[in-house]
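1. Sequence and predicted model, in that order:
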Amino acid sequence: MSLYDDAVAVLKDLAATDEQQSGLRDVYLEHLAAHPDGVYKPCRAGHVTGSALVIDPVRGRVLLTLHKKLGMWLQMGGHCEPGDATLADVALREAVEESGIAGGLTLLPGGPVRLDRHAIPEPCNWHLDVQYAALAPADAVAEISEESLDLRWFPYAEVAAVADASVVRLMEASLARL
């Protein structure tokens, strides 16, 4: 199965939690039907990305990265690469690369937590983000990557003060599944 086929299957199986998520799922599926290259960055009409919110449920905190280009506190995430077999692989690879947590991250069971579509600067139009949650081991040590200005653990209660609404919604949906 190709990454494209996995993306279509994951999206078709995704249980939407509300009308907005159901509508986004349909937008993503329509995009992929129209763009067989829609999982990769060169697709100028937009492309699927994978991300993961790293959660430390023992300490009640999440790990956010201060994105180098956007200057915003976000979950770990990025573009699909040719070696990725599944969207889950994309999300986990990005979480490991950007968090520096070399071993022990595991995706929260049950597949993606949310979908989030956001505009990006030209030459592309959209990121169609498929969002997962990754559980960190109790002894996890995070290390800043080249892609970040900063990397920091935030208690759940502080996330809304530093991150945008999409990150807060992802955190809330992730915590509801713990």
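-> Great, that's in hand. Residues are numbered from 1 along each chain as shown.
2. contacts and neighbour counts: CA atoms only from here.
-> Will do.
3. Do a quick rundown of the helices in the protein.
-> Counting by DSSP state H, the chain forms helices over residues 3-13, 19-34, 87-99, 159-162, 165-177, given from the N-terminal end onward.
4. How far away from the center of its chain is the fourth one?
-> Same thing as helix 159-162. Here the centre of mass of C-alpha atoms in helix 159-162, compared against the chain's by Cα atoms, centre = their mean, to the nearest Å, lies 18 Å away.
5. contact partners of it?
-> Helix 159-162 is touched from outside by Trp73, Val167, Val168, with contacts defined as Cα atoms under 8 Å, 6 or more residues apart in numbering.
6. Of all the residues in it, which ones are buried?
-> In terms of neighbour count (16 or more other Cα atoms under 10 Å), helix 159-162 has its buried residues at Val159.
7. Okay, one more to line up with it:
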Amino acid sequence: MLSFTDTKLLVEKYNAFNETEAAFKTQVLDFLEKNPHNFADRHNLNGHLTASAWILDATFQKCLLIHHAKLQRWFQAGGHIEPEDTSLEHAAWREATEETGLKSLETLSRYPQIWDIDIHPIPANKQMAAHLHFDIRFAFMATDKEILPQLSEITDIRWINLSELPNYNDSESLLRMKSKTLALCEKF
């Protein structure tokens, strides 16, 4: 089970990439303060924390995206936090392996633990009212490329060249993660 204290500290230590992400970080910290006991509960109508995985190949030139059946859009792997998740990073890793079938994902641990923070609305459906996902994202490198969609909520899964990412999803959120990847490559 996630620790409120560890989760809050992890978010506090994160250095935002730009003003948008800095605002998201502030909103996540405010949300945590107001929801210390149910911040990861998917039934919290104020919203809840989720965990995602920005998966890169070994060259850092491709990212792995899934096509979400209900939303009919391409996204990074990720989803809800489960009671057995001991950390947000573990939740992101678990979601990534469940959704992609990848067996070998390495955390890019030499970089800041959190890769990205995003807040996005989830539309109402038959089971739940509209709410927010306070998404905490981690970067992983896949050491194998054998992908097998594992869940019925995924209609397709692809390695995408970063240069082609806008053709699949041109949201500020994914383009920000692309920019971070390119900035990281420039350092080496």
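-> Nice, thanks for sending it over. Computed from a predicted structure; not experimentally measured.
8. returning to what we had before: let me know which of the helices of structure 1 is the nearest to Ile120 of structure 1.
-> Smallest distance to Ile120 of structure 1 across the helices of structure 1 (Cα to Cα): 14.8 Å, for helix 165-177.
9. Now do the closest one: which elements does it pack against?
-> Applying 3 or more Cα pairs under 8 Å, 6 or more residues apart in numbering; DSSP states H and E, we find helix 165-177 of structure 1 packed against strand 114-119, strand 126-135, helix 159-162.
10. Could you rerun that using 10 Å?
-> Packed against helix 165-177 of structure 1 by the contact rule (3 or more Cα pairs under 10 Å, 6 or more residues apart in numbering; DSSP states H and E) you find strand 47-56, strand 61-67, strand 73-74, strand 114-119, strand 126-135, helix 159-162.
11. and these, which is most packed in?
-> The highest mean neighbour count among those belongs to strand 47-56 (a mean of 27), with neighbours defined as mean count of other Cα atoms under 10 Å.
12. now the angle from it to strand 61-67?
-> For strand 47-56 of structure 1 against strand 61-67, the angle by axes from the mean of the first three to the mean of the last three Cα atoms, to 10 degrees is 140 degrees.
13. mean shift between strand 47-56 of structure 1 and structure 2?
-> Average distance, strand 47-56 of structure 1 versus aligned residues of structure 2 after superposition (mean Cα distance after the TM-score superposition for structure 1): 0.6 Å.
14. between that strand and strand 126-135, how big is the angle?
-> An angle of 20 degrees separates the directions of strand 47-56 of structure 1 and strand 126-135 when computed by the same axes, to 10 degrees.
15. what's the residue most central in space within structure 1 in contact with, if anything?
-> What sits nearest the mean C-alpha location of structure 1, by Cα atoms, centre = their mean, is Ser51, with 1.6 Å. Residues in contact with Ser51 of structure 1, defined by Cα atoms under 10 Å, 6 or more residues apart in numbering, are 74-79, 87-95, 112, 114-115, 129-134.
16. how about the nearest residue to it, chain neighbours excluded?
-> Spatially, and ignoring its direct neighbours in sequence, Ser51 of structure 1 is nearest to Gly77 (3.7 Å; Cα to Cα, 6 or more residues apart in numbering).
17. per the alignment, Leu128 of structure 1 corresponds to what in structure 2?
-> For Leu128 of structure 1, the aligned position in structure 2 is Phe134, judged by TM-score structural alignment.
18. need the contact list for Gln27 of structure 2.
-> Glu21, Glu33, Asp118, Ile119, Phe134.
19. Quick check: the two most widely separated of the residues you listed?
-> Longest distance between any two of the contacts of Gln27 of structure 2 is 18.4 Å, between Glu21 and Glu33; criterion Cα to Cα.
20. Who has more neighbours out of those two?
-> Set side by side, Glu21 of structure 2 and Glu33 give different neighbour counts by other Cα atoms under 10 Å, the larger being at Glu21 (18 against 13).
21. Is the more buried one in contact with Ile114, as I believe?
-> No. Applying Cα atoms under 10 Å as the test, Glu21 of structure 2 and Ile114 come out as separate, 11.9 Å apart.
22. Residues that sit against both of those two, list them.
-> With contacts defined as Cα under 10 Å, 6+ apart, the residues shared by Glu21 of structure 2 and Ile114 are Asn15.
23. which ones are touching Pro82 of structure 1?
-> Taking Cα under 10 Å, 6+ apart as the criterion, Pro82 of structure 1 is in contact with Ser2, Leu3, Val39, Tyr40.
24. how near is the residue nearest to Glu21 of structure 2 when sequence neighbours are not counted to Lys70 of structure 2?
-> Closest residue to Glu21 of structure 2 in three dimensions, ignoring its sequence neighbours and counting by Cα to Cα, 6+ apart: Ile117, at 6.3 Å. Separation of Ile117 of structure 2 from Lys70 of structure 2 (Cα to Cα, to the nearest Å) stands at 23 Å.
25. Please apply the same query to Thr155 of structure 2.
-> Counting by Cα to Cα, the gap from Thr155 of structure 2 to Lys70 of structure 2 is 9 Å.
26. The two: which is more packed in?
-> Thr155 (16 against 10).
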